[in-house]
Every structure is written in C-alpha cells, then in structure tokens.
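Trainee: Here is the input, now give the coordinates:
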Amino acid sequence: METIGFIGIGNLGYPIAENLLKAGYKVKIYNRTRVKALPLEAQGAVLVNSPEEAAEKGGIVLTLVSDDAAITSIAGDAFAAALGNGGIHVSLSTISPDTARVLAAHHKEYGVHYVGAPIFARPEAAAAKVGNAVISGNAAAKERIKPLLEAGFAKRVFDLGEDEGNANVLKLIGNFMIAGAIEMMAEGFALAEKNGLEVKAVYEMLTSTLFASPVFSGYGAMIVDRKYNVPSFSAALGLKDMNLVLQTASRSHTPMPLANLVQSRLTTVVAKNEIPEADWVALASGAFKDAGI
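Mentor: Have a look, this model is predicted:
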C-alpha cells in the first residue's frame, strides 16, 4: 500500500491516523508537538520533522489542523512542490471556503490537486469509523482518496462537486446546526426544570421519539449531566467555526440570527474561562444561567 502523509495529531487526528495504520497504510506523520505522535510511532508510523517531509512526489497528504492560519502556514510553496505533479492535498480541517479555494488555486500551479474533506465526527466516532465526510474538488482525485477516508473514519462520503470550497460550506452549515440544536435543547431543558419537570425524563422522551438522532441524544445527555468539560471539541474551536459561519453568511448576504446567538454564547464561555477545558457543548450553560439555574 502507498505511503500517506498525515499532518496534525490532535484529538481527532490521532484516531484517524491510527486507523490508517491498522488498515495497512504506511503513514508519515508531522505534528508540531512531536510528543503527541510518539504512540503512533510505536505502531509503525514514521515521524518527520516538517510538513514537506510528510509528502512524496505524486502522493497524498492529509492535513487536520485547527484553523485557516495553521493550514496556510503549512501548505505553502515548499509543501506543494514536495507533493509535486499528480499529488493530492486532502484538507480534513474546518476552514473558510475562501481559504480552501485560495489553496486550491495555489496548488494547481504545482500540479497538485486540493480536495476539501472536512470531517463530521467526534473522536470516538472517528475511531469507530462511523463518521461522515463531505468532499469537493477534482473528480479523479476524489476517487483516489475515498478508500483513505473510509479506512480512516468515514462510514459515508458525500460528494459536493468540483468547487473546492463547497465541502467547507456544508461543514460550516452542519456545525451551525449542531450548535443551534445545543442551544435549543438548553433552553428547552431550562424551561422543563423551571416548571418542575425531571429533565432526564424530558430528554429521554424527546430523544427517543421526535428528536431521535445522534446530535440530540449525544449532546442532550451532556447537557442534562452538565458535562461541559469533555474537550473532544473545544469551545474555542466552536467559536472559531461560528465566526466562519457568520463570515460566510455576511459575504453571501444571508441573515443568521441564531448563529449570532450561539456565537455570543461561545464568546462568553471562552472569555470568562469559568469551565476548565470547556467543550463547545458548554454554550448550553448560558441558557441555564439566564434562567437563574
């Protein structure tokens, strides 16, 4: 099997890289904090010292980093040249669609295809390979990378065409809708508690009937238990994503009042820093505080 480059071993990157190793791929890993990747070296990964060293001519490199600044700093001239003609850069990160398109245009100068493939999965879902991927970019490049996505984390892969920014537009929509669901549940559960209902019973009824889905059942349980500090996806990253949602909405003249609300909730969580290692589900705390709970 071919050698794959992987850049970014965080909470989500680690299980994906581990799954690729288990599937038999040779994996070259670059991570800014090298120590986080050492357990993967023990499983057969090769640790390299720069993003360029993770690339092979005409090969594939997957990147999973925190934000637009991080991906831009990694995927510059040296990186694209190292991949070279026929190479593919698969960006698993949640970034601005505009940044994706800029990177794609830059990569084309070196004969490299850029494929946007942001992940819909928390770390435990990625580890179990029951996540979802949305992809956009060159058709042949997408076909080449699908087995990697399926081996790494994806139960299903959804193709959104050749515009490299499309996948990130959908990823931002998805994250906005998750955040909106968290806010909606928090307000509903606060109303239940203020009126003397047992909140867990409310949760169990709603998530087994009208709202039977992973988002409502998973995040709903965390809200009921006030389990705000399980930082699989940090409040800071959630805030970054809501900023990107509103940036994208502004550029397309799309009013999104609920996005403004959840952005404000996350800004408060990050600014006050009252919840150690806050997960983005901590945005739910605002509705309870507003209700005096």
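Trainee: From now on I want contacts and neighbour counts done on CA atoms only, so please keep to that.
Mentor: Noted.
Trainee: Quick one: residues in contact with stretch 53-61.
Mentor: Where contact means C-alpha atoms under 8 Å, 6 or more residues apart in numbering, the residues beyond stretch 53-61 that reach it are 3-7, 28-30, 48, 79, 82-90.
Trainee: to compare against the first, here's another:
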Amino acid sequence: MKKPTVAFIGLGAMGAPMARNLIAAGFAVTIYNRSRGPAEAFAAEGVRIAASPADAVEPGGIVVTMLANDAALEAVTLGEDGFAARLGAGGMHISMSTVSAETSRRLAIEHAKLGSKLLAAPVFGRPEAAAARKLWICQSGSDDAKERAQPVLAALGQKIHDFGTDPGAANVVKLSGNFLIFSAIEALSEALALAEKNGVDREVLVSFFGETIFNCPIYQNYGRMLAQRSYEPPGFKLELGMKDMRLVRNVAEDAQVPMPLADLLHARLLTALAKGRGGMDWMAIELSSSEDAGLTGT
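Mentor: Presented below is the predicted three-dimensional model:
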C-alpha cells in the first residue's frame, strides 16, 4: 500500500534527521522550515520545499511538527499562513515538540473546530538517537488519532508509550522526564566537582558508577559527556533547557506542586545564561559547579 504524503515542519537538530527517517521509510515528505538554509540539502535531493506552513500540508492529510517552543508551534498552526485551516476536515497534526500541556489542549480544541485531530507525541532522545530511529515516543490523544499516526511514529522511534486521551498528558510526561534528566546532570556535576577536587579522575568516576549502581543510559551517556566536558556543538542548547525548566515550573505552579529542586535548576540555568553559555549544550551548567568548587571549569 502506498504510504501517505506527510508534511514535516521544523528542521532543527532533531527535526532534520526525523524527516530523513520518514523519507527512508517510504513516505512522500514535504518540508517547511522558517529559514531556508536547513532545507537546501533536502531540496537538492528532490524533496519538495513548501513556501509556507499552509503550503506544506494537503487538505485532510498528515502534518508533523518539531519546533523549538510553544510560540513557534502556535504560529505555524494558527498564525498567518498557518496550516490549520488548510489541513481542515479529516486532517491529522502530530505535535512532537516539547511544549506546555495547555498549548496542546488549546490546539486540540482549535483543530476539532476545523474537523481535524491533534496527537501530542513528544520524544526522548538526542539528535544521534533521532538519526538512528531510537527515539522513545510518548503519545496522548484520541484512539483513532493514535491508530492513524502509528505508521509515522514507528518510522521515527524505537517504541511508543501511551498516556491516555488527554492531549496534554504526553507533554506533562515529557516535562517530567526533562526535569529528571536535568536533575541527574546537576547531581553528576556536583559529584564530579567533589571527585576532581579530591584528585579522583572524572572519567574513572563516571565509568565506575555507570557500570554499577547507576547502570542506566542517562548516567552512562551524560556522565561520559560531562566528564569530558563535551558541550559544543550542542545536542540540546542550554537556552532551550531554560525554556523547558520554565514550563516545568509553570505546570507545577498551576497544579500547586512545590518543586524546590526545579527552583535550584532554574537558578543554575540563569547563571549559565548570564555567563553567555546559552548556545552551549545544557550540560554546561556543570561549569558552574566546577567554578564554585574553585576549579577551572575548562
């Protein structure tokens, strides 16, 4: 059976390899990106590059968005030249960005007015995982939306985890997960500073813990990069980490959930931004722990 055409909007560090995986899986893909540069390689390979978000979609078709923040997602969906009206009846929007639960719920309502559906499907994994089709995908939305999206999501990740019918639920899971990852980065950073200040080799420390009591991908992979201070080029920019931490704290405040560790992480990010590290990987908060300990941080 011929696979449907999919519009893919957002060719950042995550979006570009995801779009390539859809093409490799046999989908006819139309691309839209706000800046033309990232789309040039696709154009050279014969992929159609749309002039606007609305131009990218087919009426009643499928569109995947992978964008930096809530404002960008709302702009391409509902803004001038947004795709929602053209997508229309029978359309399907798979939203894979890390955004607030309320944004997903609001967009789901707007799509429903036009006869289309939204499936929230944020992912866990860095760009290399996206390229290798190893993303972990969280989804929430209607059952028929999940069924229609399944072939698309299967081409992008290693497993899909379902979190019910509330369009915002998957986003809450994603923000909770990013909070846990960032908490691990902070804990690793402080442990590395303690070890280094006492003459213990950083890489030996993380290798030991990654093989024993913290034998899991986050401590292994992030521990290795933190020990080596591999913060450039960024896999996930620190400035985007701040965006996510703001979302975590907003959700917590709305639900009246105290999160003192989130407050600490927010302060760490703010310090790093003030020091001009917004374009580095979000792991670069480790430099503050190192500096606080009187180490060089470089």
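Trainee: about what we covered before: could you flag which of the contacts of stretch 53-61 of structure 1 are buried?
Mentor: Of the members of those, the ones counted as buried by neighbours, 16 or more other C-alpha atoms under 10 Å, are 3-7, 28-30, 48, 79, 82-85, 87-90.
Trainee: Give the aligned range of stretch 241-252 of structure 2 in structure 1.
Mentor: Counting by TM-score structural alignment, stretch 241-252 of structure 2 pairs with residues 238-249 of structure 1.
Trainee: An error on my part: the question was meant for stretch 37-47 of structure 2.
Mentor: Under the criterion TM-score structural alignment, stretch 37-47 of structure 2 matches residues 35-45.
Trainee: Can you list the buried residues in the matching stretch?
Mentor: In stretch 35-45 of structure 1, counting by 16+ other C-alpha under 10 Å, buried: 37, 40, 41, 44, 45.
Trainee: Let me have those in JSON lines, extended by secondary structure.
Mentor: Listed next are the buried residues of stretch 35-45 of structure 1 as JSON lines, based on DSSP: H, G, I helix; E, B strand; the rest coil:
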{"residue": "37", "secondary structure": "helix"}
{"residue": "40", "secondary structure": "helix"}
{"residue": "41", "secondary structure": "helix"}
{"residue": "44", "secondary structure": "coil"}
{"residue": "45", "secondary structure": "coil"}
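Trainee: Those residues: which two are farthest apart?
Mentor: The largest distance within the buried residues of stretch 35-45 of structure 1, taken as C-alpha to C-alpha, falls between 37 and 44 and amounts to 11.0 Å.
Trainee: and the longest helix for structure 2?
Mentor: Identified as the longest helix of structure 2 according to DSSP state H is helix 169-197.
Trainee: quick one: the helices in the stretch 151-293 of structure 1?
Mentor: 166-194, 199-207, 214-224, 235-251, 257-272, 285-290 (DSSP state H, counting those that start in this stretch).
Trainee: The first one corresponds to what range in structure 2?
Mentor: When you say that, I think you mean helix 166-194 of structure 1. Going by TM-score structural alignment: helix 166-194 of structure 1 matches residues 169-197.
Trainee: The matching stretch vs structure 1 - mean distance after superposition?
Mentor: Mean deviation of stretch 169-197 of structure 2 relative to structure 1 after superposition (mean C-alpha distance after the TM-score superposition for structure 1): 0.5 Å.
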